[in-house]
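In: Predicted coordinates and the sequence they were generated for:
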Amino acid sequence: MKRYDLTKKEDGWALTGQGAQRASLKADTKAEAIHKTQAFMADKVGSVRIHKENGRIQEERTYQRKNDPRSSKG
């Protein structure tokens, strides 16, 4: 399962795949980035870690939902 991180950058928010140099998508606000991430992940299987502005992980989401491990919280 591929892992992505949604993090704050100097010019907004960016979704970057694990090991990738370039962002898969960018947005001005966190809310907009989350919305774009949902659309981006619609046909993919993976895990997205959403970070706070300070870099700490706020939450992790699994796409497609049916692929979420049963032992995870949430």
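Out: Yep, that arrived.
In: Could you use CA atoms for every contact and neighbour count after this?
Out: OK.
In: What residues of stretch 54-69 count as buried?
Out: Within stretch 54-69, the residues scored as buried using 16 or more other C-alpha atoms under 10 Å are 60-63, 68.
In: Using the three-state scheme, assign the residue lying closest to residue 68 once chain neighbours are set aside.
Out: Take residue 68 and drop its neighbours on the chain: the residue closest to it by C-alpha to C-alpha, 6 or more residues apart in numbering is residue 62, 5.5 Å away. Counting by DSSP: H, G, I helix; E, B strand; the rest coil, the backbone at residue 62 sits in strand.
In: hold the first one in mind and look at this next one:
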Amino acid sequence: MRKLAKGDIHTTKHGDRWVNKVEGNVRASNSAPTKAEAQAAGREMAIERGVEHFIHNKNNEISERNTYPRSRDPRSSKG
């Protein structure tokens, strides 16, 4: 079984493409021509790893953040 990096996933604009990068890695894990395609791939990566997925806008500001699995999300806890 392949060992997966545990860093959070960031979907960001890089040149004319959108990329997914795992925190702590130098290189992007994958790229796509559209934000929607890259975001879908980033979501799958985050779910598989059980980490957070940060989606950046064109200005590289975080515009959305999702935690996987949902049970790790403090907003979903009872109390």
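Out: Cool, the structure landed. Everything quoted here is computed from the prediction, not taken from an experiment.
In: Fetch the TM-score of the aligned pair.
Out: Overlay of the two chains. TM-score (TM-score structural alignment, normalised by the length of the first structure): 0.80; 71 aligned residues with a C-alpha RMSD of 1.8 Å.
In: residue in the second structure matching the residue nearest to residue 68 of the first structure?
Out: Matched by TM-score structural alignment, residue 62 of the first structure corresponds to residue 67 in the second structure.
In: Is it correct that that match is in contact with residue 53?
Out: Yes. Assessed by C-alpha atoms under 8 Å, residue 67 of the second structure is found in contact with residue 53 at 6.3 Å.
In: For the residue nearest to residue 68 of the first structure, which residues are in contact?
Out: Contacts were defined as C-alpha atoms under 8 Å, 6 or more residues apart in numbering; by that measure residue 62 of the first structure touches 45-48, 68.
In: For the first structure, just list every one of the strands.
Out: Taking DSSP state E as the test, the strands found in the first structure are 2-9, 12-17, 25-27, 46-51, 57-63.
In: if I look at the residue nearest to residue 68 of the first structure, how far off is residue 46 of the first structure?
Out: 6 Å (C-alpha to C-alpha, to the nearest Å).
In: So for the first structure, which residue is the most central one in space?
Out: When C-alpha atoms, centre = their mean is applied to the first structure, the residue found nearest the centroid is residue 48 (3.4 Å).
In: And that residue? What does it align with in the second structure?
Out: Match for residue 48 of the first structure (TM-score structural alignment): residue 53.
In: and what of residue 35 of the first structure?
Out: Looks like residue 35 of the first structure aligns to residue 40 there (TM-score structural alignment).
In: ok, now how distant is its match from residue 74 of the second structure?
Out: The value you get for residue 40 of the second structure to residue 74 of the second structure, if C-alpha to C-alpha is used, is 23 Å.
In: do the same with residue 46 of the second structure
Out: Counting by C-alpha to C-alpha, the gap from residue 46 of the second structure to residue 74 of the second structure is 17 Å.
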